[in-house]
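Student: Predicted model and sequence below, questions to follow.
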Amino acid sequence: MNKQIEIWYLYHSGFAVKIGQKLLIFDYYSNKAANSLPCLYNGVFNPEDFRDLDIFIFVSHIHHDHFNPIIFTWMEQNPNIHIIISSDVEGYRANANLTIAETEMSYVIDDIIIETLTSTDEGIAFLVKTEGVSLFHAGDLHWWHWDGEKETINKQMEYQFKTQIQKLENQHIDIAFLVADPRQEDFALLGLEWFLKKISCSHVFPMHFSDNYSIMERIDKISSSNQRSFIMHLISRRGQHFLF
């Protein structure tokens, strides 16, 4: 990876990634800025600000914390926007700049290659390759182990998660956005830890923690003890900007 990358944490599982003349936005959720100014540095995308870029918006599934229908109005404001949505998402009108993505499929849009994996909850996960950079956004693909759940269900979830992630084992991921959900308590980092042990990656961003930034301390500990070489980017606020 020899490109300069800029990443903004938007909220929950939402990120904006600038690579060259492209802006990739994943799982946009909250359209309310962290303060009065609507910009990426406050966790909000303003389509009027990026008319000089090619913009690709990815929606992993229909859950309200991963999808905001406002994205469909952006195509009317900015002709450079292309939206890629999971097939379970509803409420859209046909548009030449709209791609409906099914699970376990590959798509090519301009010079972007998109592969989808099957989520362990709803929808899909995205593996995106462009400008020599490989990005993985898990959506809700995660090891959803819950205290009090039937053991058979927890075991099935483990199997489904590992089956999907193993499909990435023979390639390097430059940037990975991975679930770390504090609601799972002691099991919150099962998926993230297993991914880091199995998959070669350079930069890792935790997500799906809403406003519970306290989980970053636990993430820092497990990433420090991992023997693979990667950078864990800890998050402390909406709009946080990363440059590398």
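Tutor: Great, that's in hand.

Student: CA atoms for contacts and neighbours, from now on please.
Tutor: Fine.

Student: Strands of the protein, start to end?
Tutor: Using DSSP state E, the strands of the chain run over 5-11, 14-19, 22-26, 54-59, 81-86, 98-101, 106-109, 112-118, 124-130, 133-137, 172-179, 200-207, 231-232, 241-243.

Student: Which one of these lies nearest to Met216?
Tutor: When the strands of the chain are compared by Cα to Cα, strand 200-207 sits nearest Met216, at 8.2 Å.

Student: looking at the strands of the chain, which is closest to Leu192?
Tutor: strand 172-179 (6.2 Å).

Student: how about the closest one: buried residues?
Tutor: In terms of neighbour count (16 or more other Cα atoms under 10 Å), strand 172-179 has its buried residues at 173-179.

Student: cool, stretch 112-126 as well?
Tutor: Quick answer for stretch 112-126 (16+ other Cα under 10 Å): 114-126.

Student: and here's the other structure:
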Amino acid sequence: MLVTHLFHSGVLIELDNHLLLFDYYQGKLNLNKEKPLYIFVSHRHYDHYNPEIFKLDHPHKTYILSDTLRHKYEANYVDIHQEYIFDDIKVKTLLSTDEGCAFLVETEKQTIYFAGDLNWWHWEGEPEKDNLWQKEIYQQEINSIQQPIDLAFVIVDKRQEESYLLGLQYFLKHVKTRYIMPIHYFGDYTITQQLQNEKLDNPYQAHIIPVHHRDETFEIF
């Protein structure tokens, strides 16, 4: 598959027979019009949802949007903790610890996890009960992933300071994953070098894809 990190959390995946676009916000889209395009939005926050997705020039578009975005546009709206079939794509939703949902997508013998805003959000100065809720819900949702993941998009947000690795580290230890692409860092690509210097507990030896700039494309086998 070809995987393009567009910007922030936006990613485009090109498989043999499908295009999957997640949480487009900014970035250059090169869309193969010979393959059907499936457009996912995890929730309505500005950095995950750009209404321009409804103007994309592509002949075969399917919109799969969090129910938090329900409005006048014709689309498929999904709720949390549900399973759906769209053509030959299986979609399962998880509960976000912020808003909306995360996605588990199965197609072409590949399983893809996209976090949206599902993360172990721990903020210094926040009430302890709020941070504890974040921990419990994040662990609950990640523990519900029973199958191996081929490609996972996991939040690594340096605004959390010393807690920025909580979500990634838990994911690495509890989900057998081949490739992980970090997301949600607002164009601060120093995150790549920082992660390379961390001593992560990575029992399944997931390969963490180093993103250096916006619109960077990787070929994954």
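Tutor: Received, thanks. Given the structure is predicted, the values throughout are model-derived calculations rather than measurements.

Student: now what about the TM-score between them?
Tutor: Once superposed, the chains reach a TM-score of 0.95 (TM-score structural alignment, normalised by the length of structure 2), with 220 aligned residues with a Cα RMSD of 1.4 Å.

Student: circling back: could you dump the buried residues of stretch 112-126 of structure 1 to CSV with distance to Leu189 of structure 1?
Tutor: Output for those, formatted as CSV (distance: Cα to Cα, whole Å):
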residue, distance to Leu189 of structure 1
Ile114, 26
Glu115, 25
Thr116, 23
Leu117, 20
Thr118, 20
Ser119, 17
Thr120, 15
Asp121, 17
Glu122, 20
Gly123, 21
Ile124, 20
Ala125, 18
Phe126, 20
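
Student: And the furthest pair within those residues?
Tutor: Longest span within the buried residues of stretch 112-126 of structure 1, Cα to Cα: Ile114 and Asp121, 20.0 Å.

Student: What residues does the spatially most central residue of structure 2 make contact with?
Tutor: Structure 2 has Phe114 as the residue nearest its centroid, 2.6 Å off, counting by Cα atoms, centre = their mean. With contacts defined as Cα atoms under 8 Å, 6 or more residues apart in numbering, the neighbours of Phe114 of structure 2 are 22, 102-104, 152-154.

Student: now do Tyr213 of structure 1
Tutor: Tyr213 of structure 1 is in contact with 235-237, counting by Cα under 8 Å, 6+ apart.

Student: Ser225 of structure 1 versus that one, what's the distance?
Tutor: Distance of Tyr213 of structure 1 to Ser225 of structure 1, computed by Cα to Cα, to the nearest Å: 20 Å.

Student: sorry, back to before: biggest separation within the buried residues of strand 172-179 of structure 1, which pair?
Tutor: Most distant of the buried residues of strand 172-179 of structure 1, by Cα to Cα, are Asp174 and Val179, 16.6 Å apart.

Student: got the buried residues for the longest helix along structure 1?
Tutor: Criterion DSSP state H: the longest helix present in structure 1 is helix 151-165. Within helix 151-165 of structure 1, the residues that qualify as buried are 154, 157-158, 160-162, 164-165, counting by 16+ other Cα under 10 Å.

Student: Over to stretch 51-67 of structure 1?
Tutor: For stretch 51-67 of structure 1, the neighbour count (16+ other Cα under 10 Å) marks 54-63, 65-67 as buried.

Student: Distance from the chain centre to it, please.
Tutor: Mean-position distance between stretch 51-67 of structure 1 and its chain equals 10 Å (Cα atoms, centre = their mean, to the nearest Å).

Student: counterpart of it in structure 2, which residues?
Tutor: Aligning stretch 51-67 of structure 1 against structure 2 (TM-score structural alignment) gives residues 33-49.
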